[in-house]
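In: Turn this into a model:
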Amino acid sequence: MPDSDEPPVADLGDELWVRPYTVTNGRTHPSAALDLMSQVRATGRGRIAPGSLGFEHAQALRLCNSPTSVAEVAAHLRQPVMVVKVLLSDLIESGAVTARMPITDFDAADPNLLEALLNGLRRL
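Out: Okay, here's the model as predicted:
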């Protein structure tokens, strides 16, 4: 029987995979409003207490050295988007990362825009 103090892991060949609920300490909702296209970037500062953030936090922070989308961070970490949003929210709260929502000056439900998009896709 496994030791209850160790996180549940699976052996995937050369890498270990930790269950998402373990990565987020059971949290399922991020504290910051982020979407897939939000750009996150390390600030170079922040108050991160030693031992307060996990290995996955450190990996996410490294990926944020240049502006990176939430979707890209999730892909590189091989974690579900919601897990990455929770990790990034922790980093935002600590001041180590800043986030910027995408700027949209259009109505995504505009029928003319959708028609133009459809026509463009058909030409491909």
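
In: Could you use CA atoms for every contact and neighbour count after this?
Out: Fine.

In: Three-state assignment for the residue most central in space within the chain, please.
Out: Centroid-nearest residue in the chain, with C-alpha atoms, centre = their mean: V84, separated by 3.1 Å. Secondary structure assignment for V84 (DSSP: H, G, I helix; E, B strand; the rest coil): helix.

In: To compare against the first, here's the next sequence to fold:
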Amino acid sequence: MTADGEGAPRWVDDDAGPVVRPYAMTRGRTRSAAEGKLDLIAVVVADSVSQARVPDQTLSPEHLDIIELSRDSPQSVAELAAELDLPVGVVRVLIGDLLHAALVRVSRPVPPAELPDEKILREVINGLRAL
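Out: From the prediction side, this is the model:
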């Protein structure tokens, strides 16, 4: 940051940080149609055949990185954002694009309230042992 003739600070080059690039990556969008599915722990999985269907000229390098990372192993939205060093909001928009193109799938973990009770699981184990 430097001062102009009157001593007021102004941003120069990289001092402002990566402000425009994320905005440009999402083409100005801040939300995707799949916003409700894409919380931080949502798991993104790319099919192994998705690479053959990827129209390289229409997807950004970040789209391709998401496909590549989630093909190797399922990744949460938070993990993808950390790996790509991008804001979570940007990653959500990019994943929404990939969902729309059917290049990835998103699943959400089962909420703890819907998991079976530990007592029931112990009874099942005991029943199996009795066989």
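
In: hang on, isn't the residue nearest to the centre of the first structure packed against A75?
Out: No. In terms of C-alpha atoms under 8 Å, V84 of the first structure does not count as a neighbour of A75; the distance is 9.5 Å.

In: quick one on the thing from earlier: what does the residue nearest to the centre of the first structure align to in the second structure?
Out: Matched by TM-score structural alignment, V84 of the first structure corresponds to V91 in the second structure.

In: again, but for F55 of the first structure
Out: Aligned partner of F55 of the first structure by TM-score structural alignment: P61.

In: same question, D105 of the first structure
Out: Checking TM-score structural alignment: D105 of the first structure goes with P112.

In: can you check S94 of the first structure too?
Out: Using TM-score structural alignment as the criterion, S94 of the first structure maps onto A101 of the second structure.

In: Count the neighbours of that match for me.
Out: A count of nearby residues for A101 of the second structure, using other C-alpha atoms under 10 Å, gives 13.

In: out of everything not next to it in sequence, what's closest to the match of V84 of the first structure?
Out: A81 (5.9 Å; C-alpha to C-alpha, 6 or more residues apart in numbering).

In: My guess is the one you found contacts I95. True?
Out: No. If you go by C-alpha under 8 Å, A81 of the second structure and I95 don't touch, sitting 10.5 Å apart.
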